[in-house]
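In: Here is a sequence with its predicted model. Questions after.
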Amino acid sequence: MPQTRAYRAALLHCLADPREVGGEASHEYFADGLLVVEDGRVVQLGDSGSLLPKLAAGVEVVEYADALIVPGFVDTHVHYPQMGVIGSYGTQLLDWLETYTFPAEGRFADPAHARDQAGLFLRELLRNGTTTALVFSTVHPQSVDAFFEAAEKLNLRMIAGKVLMDRNAPDYLTDTAESGYAQSRALIERWHGKGRLHYAVTPRFAPTSTPEQLRLAGQLLGEYPGLYLHTHLSENRQEIDWVRQLFPERSGYLDVYDHYRLLGARSVFAHGVHLCDEECRRLGETGSAVAFCPTSNLFLGSGLLDLARLEGHGVRVGLGTDIGGGTSFSQLHTLSDAYKVLQLQGQSLDPFKALYLATLGGARALYLDDRIGNLQPGKEADFVVLDYRATPLITHRLGEARTLAERLFALMILGDDRAVLETFAAGRSVHRRGS
């Protein structure tokens, strides 16, 4: 028998990019809504007054007072092995990698440590309402196995891959072009397309891969349909200069990846802070995406992403927490920093655009918007219940808000993990606050 349950609260989800479809046409809102879920998928949503009388007898209705249901958040760039270095003091990107990141990642040679950290990481994502993420593991295949094993048990839609690094990194974290290719192939065969899991070919960034390793990464993308490419791009000016020194024959940082056939649909480049117009144009025409990581860009002093320029060239953009350069798992907190980053450049982040970036925009960046990203019937039932009374300050501020836009913006600026009352993945509760 089909398992059907209905959830009653205010409902809000995006239908389109507010940049492309103005006004209320970009989203759908029900002040007293009903979300009907059957066997892990949305079957109906709408006004509760219209839908409640039509529910079949015996269908349980779960009611949330003073709450808002939104789609599950999508994190387009995050490092699960870096939880232990969040908030590490005082360096920029390259020094930060050497001082904090590489030693932390070395511990993932131990499968027990990897399993422990994978479970903790996923619990933290779900506690913050994130139901899909594009995730860096480490160079160790066992780090990927540990992550996918934990995600499979929770039936989460997750993307991850083994890091490829065959130079300019500590010996305990390097592979070879050949071993990286062979280990990646074995992991792809084991995990890609299993349940709700996807594999990402994951060179850390151009400086830590030889030309041969990048060539084999491109070869992998051609050998298996539907793979992702996940790496870093133009995060830090010192990094960009290093790429020029290592690849003098290429016209720029992006051209290194382009030369090795790493651009295209499902290719996601984290940061993209210091891109020229030609690089933005090339990302747009290839269907590649950029992960906007405002908290880490501010924390590491990397720079300010120009969202308007990227989108002007048709680049797909999602939101990334970039733990552990980023300082919060919360997409609400990340949107607060995104708003400030854009304010510094004379741009404005409308609250409905913000919700789009954290949900449907992220799903589109990952080419998963046919499955997740909003609450349309037929989509997988990944959703979050946000508590309008999460803190005394949020309660007070929302009491003063006159419009939906004001309430949504206040949640974005003041909210964090405390605002997440419950998180659902494929229709199943995978986190409830306090339990």
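Out: Everything's here; your move.

In: make it CA atoms for all contacts and neighbour counts henceforth
Out: OK.

In: Any buried residues in stretch 304-317, and which?
Out: 304-307, 310, 313-317 (16 or more other CA atoms under 10 Å).

In: Among these, which are located in strands?
Out: 316-317 (DSSP state E).

In: and which of the buried residues of stretch 304-317 is nearest Leu393?
Out: Leu304 (29.3 Å; CA to CA).

In: so what's Ser143 up against?
Out: 108-109, 111, 114-115, 137, 162 (CA atoms under 8 Å, 6 or more residues apart in numbering).

In: what's downstream of the helix or strand hosting it, the next helix or strand?
Out: In the assignment (DSSP states H and E), Ser143 maps to helix 141-153. Downstream of helix 141-153, the first helix or strand assigned by DSSP H and E is strand 158-161.

In: which parts of the helix holding Ser143 are buried?
Out: Quick answer for helix 141-153 (16+ other CA under 10 Å): 141-152.

In: can you check stretch 173-183 too?
Out: Going by 16+ other CA under 10 Å, stretch 173-183 has these buried residues: 173-177, 180-181, 183.

In: Just flag the most distant two among the residues you listed.
Out: Leu173 and Tyr181 (15.2 Å).

In: related to what we said a few turns ago, tell me the one of the buried residues of stretch 173-183 nearest Ala57?
Out: Once CA to CA is applied, the member of the buried residues of stretch 173-183 that ends up nearest Ala57 is Gln183, at 52.1 Å.

In: Comparison target, given below:
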Amino acid sequence: MTGPRRVALQGDLLDVIGDPGWSAPQDAPSGVRFRPGHWLLIEDGRIVDVRAEAPGPDWRREVRTGQLILPGFIDTHVHSPQLDVITSYGTELLDWLETYTFPAERRYADPAVAQAGAATFLDALLAHGTTTAVVFPTVHKVSADALLAAAHARGMRLIAGKVLMDRHAPDGLRDDVVGAEADSRELIARWHGTGRLSYALTVRFAPTSTPAQLAMAGRLLAEVPGLYMQTHVAENRAEVAWVAELFPQARSYLDVYHRAGLLNERSVLAHGIWLDDTDRALLADTGAQIAHSPSSNLFLGSGLFGWRALEAAGARVSIASDVGGGTSLSIQRTLADAYKMQAMQGVKLSAWKALYTATRGGAEALGLAGEIGSFEPGRSADLCVWDWASGPVAQHRDALARGLHERLFAWLMLSDERNLHETWIAGTCRPSPIRPDRSGVSR
């Protein structure tokens, strides 16, 4: 991907550079920066300045008057092959895996399927405004290789790795400890630190890895600097009970990973619904994060996530679509479900907190705040241009909004990929495939 060396993009710039917490929303809280009609200056793919006045003629000017410009969204847990089974009907987690997920993932042993699936998935992320993601491919090395290669070709910030799964899985979806380590080492050597890629040791979940495989993953995590680890934890009560049977020596589901050396500040664990106070303290102590997946939790009937309790214990929380358990790659729809889930527990999620979690907060949780998540100078120019409102209902609501928070909250609840005009990756523009006609004017 290549683009102009110096680009100036004008529009309504909004980023949130500090956690707003859980207090009642204000229109101008500390850490929220709204700069309507400002210019974002991008040089060699990185942000160099924000200013009110237009730059000189040595900058290519891209005008997006009246459009909302945000940092690209960060999805911290999503499954690339599961677009095939998104919105599948009628089961809870364990049955859902057997009925829908595992058959879909078996197809990714075919290199042609893996390559086509990776391209479809990554283009879909970009078409929904997601520029960074932490992704599960499948157990097949070719699946991880195809996904990482496709992300590199698009210049995307991606964290992914071959799934580790050596038991309690169907034929065609199991590896073994020796082969999994060899495949992982080869993929790490090829992709970890290449371009904007990082490798993640990808434990499917504790029941599908033997203690020996978990220990192997722990050794690799300690050995190779900068590796991530991704897995699932405490999503469903039947799953938690199964883990207790399989690992009777562990204090809890989370403790299984801790004993294997898999918890550190680069560990991303999806769900985390059925945790206790000791688990929450362990997450805080190790720096591991929970990738909150509200759409999936609601769709599969897994439970209500205790976001405030985790943060009160000092643990980190990011936001995730978890497609295909989740029903959309849209981070706005995911955040709308997060709002509803918290409301059911008497907690109100503000638009500021929601936007922070999907941008700068996610970057901080991944240790990437120096690269993505805000419009600070030096950050990669990963951003999206959105319509404030699309369609008569949203346009009517937007026109009546009183103050910035009300306007942004309505945008979060009513918008989706149909509001997206374009996604920028490292300063290169990719028009939305849904809305390829840009209303802005280049000059």
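Out: Okay, I see it. All values reported here derive from a predicted model rather than from experimental measurement.

In: quick revisit: compare the helix holding Ser143 of the first structure with the second structure and give me the mean distance after superposition.
Out: With mean CA distance after the TM-score superposition for the first structure, helix 141-153 of the first structure departs from the second structure by a mean of 0.8 Å once superposed.

In: Over which residues of the second structure does that helix lie when aligned?
Out: Mapped onto the second structure using TM-score structural alignment, helix 141-153 of the first structure covers residues 141-153.

In: quick check, Val385 of the second structure in a helix?
Out: No: in this structure, Val385 of the second structure is strand, not part of a helix, as judged by DSSP: H, G, I helix; E, B strand; the rest coil.

In: That one touches Gln67, doesn't it?
Out: Yes: counting by CA atoms under 8 Å, Val385 of the second structure touches Gln67, with 6.6 Å between them.

In: who's more crowded, those two?
Out: Val385 (28 against 23; other CA atoms under 10 Å).

In: Using the three-state scheme, assign the spatially closest residue to that one that is not a sequence neighbour.
Out: Closest residue to Val385 of the second structure apart from its sequence neighbours, by CA to CA, 6 or more residues apart in numbering: Ile69 at 4.6 Å. Counting by three-state DSSP, the backbone at Ile69 of the second structure sits in strand.

In: what about the closest residue to Leu275 of the first structure other than its chain neighbours, neighbour count?
Out: Using CA to CA, 6+ apart and skipping the chain neighbours, the partner closest in space to Leu275 of the first structure is Ser234 (6.6 Å). For Ser234 of the first structure, the count of nearby residues is 23 (other CA under 10 Å).

In: quick one: which of the contacts of Ser143 of the first structure is nearest Leu421 of the first structure?
Out: For the contacts of Ser143 of the first structure, the nearest to Leu421 of the first structure is Arg115 (26.2 Å; CA to CA).

In: and the closest one, how far is that from Leu335 of the first structure?
Out: 30 Å (CA to CA, to the nearest Å).

In: same thing with Gly303 of the first structure?
Out: For Gly303 of the first structure, the distance to Leu335 of the first structure - CA to CA - is 16 Å.

In: who's more crowded, those two?
Out: Using other CA under 10 Å as the criterion, Gly303 of the first structure and Leu335 rank with Leu335 on top: 28 against 20.

In: isn't there a helix covering that one?
Out: Yes: assigned with three-state DSSP, Leu335 of the first structure falls within a helix.

In: pretty sure it contacts Ala354?
Out: Yes: using CA under 8 Å, Leu335 of the first structure is in contact with Ala354, at 6.4 Å.

In: how big is the offset of the longest helix seen in the first structure relative to the second structure?
Out: Counting residues, the longest helix in the first structure under DSSP state H turns out to be helix 111-127. Compared with the second structure after fitting, helix 111-127 of the first structure deviates on average by 0.6 Å (mean CA distance after the TM-score superposition for the first structure).

In: Can you give me the buried ones in that helix?
Out: For helix 111-127 of the first structure, by 16+ other CA under 10 Å, it's 111, 114-115, 117-119, 121-127.

In: Tell me which stretches of the stretch 1-150 of the second structure form strands.
Out: 6-16, 32-43, 46-51, 60-71, 73-79, 130-136 (DSSP state E, counting those that start in this stretch).

In: out of those, deepest packed?
Out: Burial of these is given as mean neighbour count (mean count of other CA atoms under 10 Å); strand 73-79 ranks first at a mean of 28.

In: Kind regards, and thank you for your time.
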